[in-house]
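Asker: heads up, no residue letters with this:
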């Protein structure tokens, strides 16, 4: 029989998979590739999937025990089908490695033909591939079952796979595999740091608090941030990336749900869904979550301080991407932005993430430029900042020669960051910065947008409110957000943060909602016109 023809009858799904393999230009008799992902690259992929690995490891170990099949391995891949971990019998792991069924190897259909991992990734559902059903001849010694692990925010987070000898019976593995994937999905949603309100719901009250409950996380406005497989099924959210709100999913008023959750009641209550009738639910504000010792799981690595600045504005994201590139280089950095746009905060965040144990020295360029000891002052600042960061405020106030001297002093050990309140276009037109020297030294430029132009205004308000009230959740009403947006905020982030802290102080410690009537007219009136 022609090796390009399946040796046995295939299901419709597997026939389509074989057809895709042919379109990829694969040959069933291809030898095993000799290359694998470099160790450093694998380390990067493991770090990028730290949360998935952390919350899957305990349940994967339990799955392997339940399979009760010594000649088998349980594999976890990332969203691109790259194997991250393998757990199993040592002898079988050695055999699996001969067909590259090991960490650091990609098992997409394009790379490995029809196989459970790659085909489950393609179809988004549980897939079994037995023996001769594999596209590549070398893989026909295996029987594999794989299921997607759904990401909390949509799409696929990874693939969970059981692989064993082609003669083994894995007919019982489908249900075990799916249940394990649901356990992982439940933990991924529960462990999210973001979100305002957690809703647990099911048609059966006895399943509330179990991995089989519907679990959804909403933001302050009621938009769905994350949910598990059971929630998607009960709410009939079949799109890959569900984009919906509480109001679109349930018949109950969002504010009434918040008021109920704020009381901290643990008693389940009836909740009517928009599509499936009445269910039983429990709601908690995420600031009130209680941690039981039995439920505690090792925390995955947290995002950096710089990462936390990115709340969704495209220009800010571009600035942070430039900063990340600059971190690997040695030239100077120029940050432009109006007063209060976050230049100082960005510098301190970078220092925290990259040079916390080294000095951060600030030089007020406008002040030293007017003094008689200009060169002595700059040289002294450079010595203090050696192996750390020298932060130049209003750098355009320095004479050209002094700016050239400082830009040329930039290196991978002593970083030079210049800040200006003047727009970059204006600096070019007025020739207030020696951009020729700056560029020749490998300089990078960042321009932070004013608050009035940022698309993440609502997220900033909620972030500042959470920071000001860390011990209690405060809901910011949509009408309050609309009122705040009408102000021009000439002082940008600094002004917004300070005024929100004053508003919250006037509201008192027991307030749980920030509404338009809580914002004094005189607080915004002087600059509102």
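Answerer: That came through fine. Note that this is a predicted model, so its numbers are computed, not measured. Residues are numbered from 1 along each chain as shown.

Asker: contacts and neighbour counts: CA atoms only from here.
Answerer: OK.

Asker: OK, contacts around the residue positioned nearest the centre of the chain?
Answerer: A centroid search over the chain (CA atoms, centre = their mean) returns residue 303, at 8.2 Å, as the residue closest to the centre. By CA atoms under 8 Å, 6 or more residues apart in numbering, the contact set of residue 303 is empty.

Asker: alongside the first one, take a look at this:
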């Protein structure tokens, strides 16, 4: 195979781009066939819809450019495609005849074009190289794809992570360099549009050495939190001769010839000289009235990745250590009470890791029936069991190949599934249910639990060998009540909830009342209360403490202690009775109660029973 790769590369073009040569050699290590298509599962319509919803911001930002490219592609003979950070095609538009031909090689929504699955191609190469590029006909690794010329570019978030890929594919006889120019212009527009409705509580400086380019997608956009540079577009970083690692590291005074403690807000619209001596023009923002939005979701992680308002300084240091451990391929356990933000942290670690452009797959082990968890995790072949989906399923472990797998509430995983997981971690391969051929997998593993896994090992509720395999590094998330500055945290979360709209505020008395609560549901509970308060808020009227009684009283006031104690006594008696009936077998007792084994164990722990 190595000789065939070398001969094909040399025969095609002595001046082959370096990124194509690198890609072909990676494909050889993947063991991909050159002469036949690799088998790739297609997402069903429901799964595709869910994936589009996950990337709703990307999808919405790309729609205007896709419509423009639709007209260009339809007028010629090609298609425009938007893919998510894993390489999954979310949407495609263009010439119908060419689209049909592209469908024959599965270049259409629902199919992945990750390099590990499809060999050298525009989308896959961009995710590996993180730059705009062209893959011409014979540069495709798999022969059946060589009728394509693909021009593609990454779409980057304001913090430098990959939001997706924009790709234009045309017949290999057409001018793909022209297509790449169209793609790059479209990506500039998409990335520029990201700053329109975000960072409303930050200072945004827009600069360029040519005044005429201010207000265009070519302008440099720099976002400051206080005086700290926390986000930018690629043009802004290029103007200052910086890269993405500069975010979070430089103050305004480090970047421009101003006073060391100068506030960037005071320099909006002024001419600035960069630290490298370049004279830059800037523009005053359009002072449009900020419209209120319904707080149906917190801002996306990318918009708060660097400031991390929910973490104190000690936690930021813990995050950095955990990231280094994870990137070395060492499993990580995130522990903490319910609602502490374990999945949010896991997604954050993925976004900052070396696998940021690869899939992030989260599995809630407590949310899967015991009879189905192995099928969901490890996949199955067609007909493996009654009710199996036609065509089978890859399973979450294979979905996470190349990326990060989060096993949330791993303490609720049945012992049988624990044994299979241990084999996957040891052998780095998975055998789907109903199959016999192992499939190689490569992923970083994060486990999360609000249970004490050591106690579960002692109680023989969790496999000791699996525990030692996954517990090489642990990061504990403190409960909300232990945060060193809870009022400041509440205000930071309030700014996120309101998208920084200063017309809506909490009175000092309300902040104090919220800070006095012990928040057993932690961040999840607090965020729910803040969203409710925002829905009730009126412009320019600070929210008073009496508003806490509307739909939030249960979260702020404690129940009657006597009633609570009585309820606890009855609950404990019911749990103990179930255990007695099943001779202390927790799994059977939990099943008889209609709850998961982990839930039963957790409730027993709350009462001091082990």
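Answerer: Nice, I can see it. Just so it is clear, the model here is predicted, and its values are computed rather than measured.

Asker: the residue nearest to the centre of the first structure maps to what in the second structure?
Answerer: Aligned by TM-score structural alignment, residue 303 of the first structure pairs with residue 297 of the second structure.

Asker: helix/strand/coil for the residue nearest to the centre of the first structure?
Answerer: Residue 303 of the first structure falls in the coil class when you classify it by DSSP: H, G, I helix; E, B strand; the rest coil.

Asker: distance of it relative to residue 76 of the first structure?
Answerer: 23 Å (CA to CA, to the nearest Å).

Asker: picking up where we left off before, so how far is residue 56 of the second structure from the match of residue 303 of the first structure?
Answerer: Taking CA to CA, one finds residue 297 of the second structure at 12 Å from residue 56 of the second structure.

Asker: please apply the same query to residue 98 of the second structure.
Answerer: Relative to residue 56 of the second structure, and taking CA to CA, residue 98 of the second structure is found at 27 Å.

Asker: so if I had to pick from the two, which one is more boxed in?
Answerer: More crowded of residue 98 of the second structure and residue 56, by other CA atoms under 10 Å: residue 98, with 19 against 12.

Asker: how about that one, what's its match in the first structure?
Answerer: Per TM-score structural alignment, residue 98 of the second structure is aligned with residue 92.

Asker: pretty sure its match is touching residue 71, no?
Answerer: Yes - applying CA atoms under 8 Å, one finds residue 92 of the first structure in contact with residue 71, separated by 5.3 Å.

Asker: so what sits against both of these two?
Answerer: residue 164.

Asker: translate residue 496 of the second structure into the numbering of the first structure.
Answerer: Aligned by TM-score structural alignment, residue 496 of the second structure pairs with nothing in the first structure.

Asker: nope, residue 78 of the second structure is what I was after
Answerer: Using TM-score structural alignment, residue 78 of the second structure sits opposite residue 72 in the first structure.

Asker: its match - how many residues pack around it?
Answerer: Counted with other CA under 10 Å, the neighbours of residue 72 of the first structure add up to 26.

Asker: same question, residue 276 of the second structure
Answerer: 12.

Asker: and residue 284 of the first structure, helix, strand or coil?
Answerer: Applying three-state DSSP: residue 284 of the first structure is strand.

Asker: so what's it closest to, chain neighbours aside?
Answerer: Distances taken as CA to CA, 6 or more residues apart in numbering put residue 261 closest to residue 284 of the first structure, at 4.9 Å, once the chain neighbours are dropped.

Asker: what sits against that neighbour?
Answerer: 283, 284, 285.

Asker: tell me which element it falls in.
Answerer: Assigning secondary structure by DSSP states H and E places residue 261 of the first structure in helix 254-262.

Asker: ok, then the element right after that helix?
Answerer: strand 269-272.

Asker: mean per-residue distance, that next one versus the second structure.
Answerer: When the second structure is overlaid, strand 269-272 of the first structure sits 1.1 Å from its aligned residues on average, using mean CA distance after the TM-score superposition for the first structure.

Asker: wasn't residue 429 of the first structure part of a strand?
Answerer: No - secondary structure of residue 429 of the first structure (three-state DSSP): helix, not part of a strand.

Asker: so what corresponds to it in the second structure?
Answerer: Aligned by TM-score structural alignment, residue 429 of the first structure pairs with nothing in the second structure.
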